[in-house]
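Chemist: just coords:
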């Protein structure tokens, strides 16, 4: 008797995985995470062209930069390796007109091409960024002050500068839907001369957007963020928002 065993493997299909929407800070950058798949071509494929379109079918990003529409040419970039099915897109200097919806198209030389119009992503923007700032301090003991902010551009994470010297540790954590959280922790030993002096955490985004958090620290108390200021790029005016 001859026993034959058949193994059935489900073929891949034209599919893409993107968040339904991402949120970015106006004037900063935003990254749209994207992966795609296609049916097994049964041949060797080495040449891939990736294209992103907006709702007006403008080419907002193209593997061949010269094919990108002029208003997007220096603001968009494909971050992923298309041969590894990564189609992630970065939009720099986010503008109100970038809201989308956007969709991705792949062209595989010698095989096929496909537009993932059923996998569109919208981009929303915010004018200011909110942050958290907290610390506990007791005279003569080490203090750990933390400053945390959400963002959507892991390619250019925000940088932190503290007004007090000490040991600084920064880290970035991926959340969901294209959102990230960056936190800076400063450890130092306060003394009596620090009483009622402001402790500032200055966060700078890509392209110069700056967010300043300030709190007053004194001996033996827990302090929360009391001022949140966003400085627009190239602007002289400040927008202050007291937090509750």
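Modeler: The structure has been received and is ready for your questions. Note that this is a predicted model, so its numbers are computed, not measured.
Chemist: alpha carbons only for contacts and neighbour counts from here, please
Modeler: Will do.
Chemist: what's the strand or helix carrying residue 172 packed up against?
Modeler: Element membership of residue 172 [criterion: DSSP states H and E] is strand 167-174. Other elements packing on strand 167-174 under the criterion 3 or more CA pairs under 8 Å, 6 or more residues apart in numbering; DSSP states H and E are strand 180-188.
Chemist: what residues does the strand it packs on touch?
Modeler: The contact list for strand 180-188 (CA atoms under 8 Å, 6 or more residues apart in numbering) reads 142-154, 157-158, 160, 162, 165-175.
Chemist: relative to strand 167-174, how tilted is it?
Modeler: Here strand 180-188 runs at an angle of 170 degrees relative to strand 167-174 (axes from the mean of the first three to the mean of the last three CA atoms, to 10 degrees).
Chemist: distance between strand 180-188 and the chain's centre?
Modeler: 17 Å (CA atoms, centre = their mean, to the nearest Å).
Chemist: next SSE after it?
Modeler: For strand 180-188, the succeeding helix or strand toward the C-terminus, using DSSP H and E, is strand 197-204.
Chemist: following that following strand, which helix or strand shows up next?
Modeler: Next element after strand 197-204 (DSSP H and E): strand 210-217.
Chemist: structure B:
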């Protein structure tokens, strides 16, 4: 009598507290036997707006061993026969307009790699997705392994580097950079605001240089670097106070 009671308590406990991989809910259009074959994939990933995220995915399914594999990622609830995927390496299949060029799966010659790469993440990308494979003899939707993608507001800010002390009449190169920005994303647009005498210097994909010619009256004034991510229309900025000190240099007569 004790053994059945313990078994019953264990089953109830699994139902209430067991939220592991095997206990994920089955979404719509997902048949009960979908749990027979599973992926190695996280339940959720998070990314800030305008940035990139990789959904790591490995397919241990022994049935998938062809060197040419067609891979698809669909939104939860999609009809894989009629609805457009969000990403695929199938050149004969049209993806959704909103994900065109932003969602990417890997090469056909990597049958075990089902990872999904998202760049220029948008708020509308938030949702759940599942993977499907077509390797000739095997056509299978791994809908039991939904991945939740959450796109949050962009909270990162630019870094402004001021080398050394700003001296009146001595030009200095200030650098604004966004080292956290995605290298695969659409390049950001930099802009500067300052009452001081400035000129733009060289820039890279993720940094901009401003040549500042400080004057005594620039001490304590604001200098702002704004970075806009055009793919999503989101801007962030950083403001610093200029600290101009020291002796005058040639070209700036004293008062």
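Modeler: Arrived safely. Just so it is clear, the structure is predicted and the values come from calculations on it, not from any experiment.
Chemist: TM-score of the superposition?
Modeler: For this chain pair, the superposition-based TM-score is 0.56 by TM-score structural alignment, normalised by the length of the first structure; 193 aligned residues with a CA RMSD of 4.1 Å.
Chemist: rewinding a little: tell me the buried residues in the strand holding residue 172 of the first structure?
Modeler: Neighbour-count burial for strand 167-174 of the first structure flags 168, 172 (criterion: 16 or more other CA atoms under 10 Å).
Chemist: now do stretch 67-76 of the second structure
Modeler: For stretch 67-76 of the second structure, using 16+ other CA under 10 Å, the buried residues are 69-76.
Chemist: which of those residues fall in strands?
Modeler: 70-75 (DSSP state E).
Chemist: need the residues you listed in TSV with distance to residue 115 of the second structure, can you?
Modeler: Formatted as TSV, those follow (distance: CA to CA, whole Å):
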residue	distance to residue 115 of the second structure
70	13
71	10
72	10
73	10
74	13
75	15
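Chemist: I figured residue 81 of the first structure hits residue 87, correct?
Modeler: Yes: between residue 81 of the first structure and residue 87 there is a contact under CA atoms under 8 Å: 7.0 Å.
Chemist: more crowded one of those two?
Modeler: Between residue 81 of the first structure and residue 87, counted using other CA atoms under 10 Å, residue 87 has the larger neighbour count: 25 against 13.
Chemist: contact partners for the more buried one?
Modeler: Residue 87 of the first structure neighbours (CA under 8 Å, 6+ apart): 33-36, 50, 78-81, 104.
Chemist: please list which of those residues are preserved in the second structure.
Modeler: When you map these onto the second structure and apply both residues aligned by TM-score structural alignment, their matches' CA atoms under 8 Å, the shared contacts are 33-36, 79-80.
Chemist: for the aligned partner of residue 99 of the first structure in the second structure, give its distance to residue 45 of the second structure.
Modeler: Aligned by TM-score structural alignment, residue 99 of the first structure pairs with residue 126 of the second structure. Look at residue 126 of the second structure and residue 45 of the second structure: by CA to CA, to the nearest Å, they are 10 Å apart.
Chemist: overlap in contacts of these two?
Modeler: By CA under 8 Å, 6+ apart, the residues touching both residue 126 of the second structure and residue 45 are 148-150.
Chemist: just the element for residue 176 of the second structure, please.
Modeler: Assigned by DSSP H and E, residue 176 of the second structure belongs to strand 172-177.
Chemist: compared with the first structure, how much does that strand deviate?
Modeler: Following superposition, strand 172-177 of the second structure is found to deviate from the first structure by 4.0 Å on average (mean CA distance after the TM-score superposition for the first structure).
Chemist: any buried residues in that strand, and which?
Modeler: Buried, per 16+ other CA under 10 Å, within strand 172-177 of the second structure: 172-177.
Chemist: cool, and stretch 70-78 of the first structure?
Modeler: So for stretch 70-78 of the first structure, counting by 16+ other CA under 10 Å, buried means 72-73, 76-78.
Chemist: could you dump the residues you listed to TSV with distance to residue 62 of the first structure and secondary structure?
Modeler: Shown next, in TSV, are the buried residues of stretch 70-78 of the first structure (distance: CA to CA, whole Å; DSSP: H, G, I helix; E, B strand; the rest coil):
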residue	distance to residue 62 of the first structure	secondary structure
72	10	helix
73	9	coil
76	9	strand
77	8	strand
78	8	strand
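Chemist: I figured residue 19 of the first structure was touching residue 121, is that so?
Modeler: Yes: using CA under 8 Å, residue 19 of the first structure makes contact with residue 121 at a distance of 6.2 Å.
Chemist: these two: which is more packed in?
Modeler: Comparing residue 19 of the first structure with residue 121 by other CA under 10 Å, the one with more neighbours is residue 121, at 22 against 16.
Chemist: with residue 176 of the second structure as the reference, measure out to the aligned partner of that one in the second structure.
Modeler: Under the alignment (TM-score structural alignment), residue 121 of the first structure pairs with residue 148 in the second structure. Residue 148 of the second structure sits 34 Å away from residue 176 of the second structure, going by CA to CA.
Chemist: try residue 204 of the second structure
Modeler: The gap separating residue 204 of the second structure from residue 176 of the second structure is 10 Å, by CA to CA.
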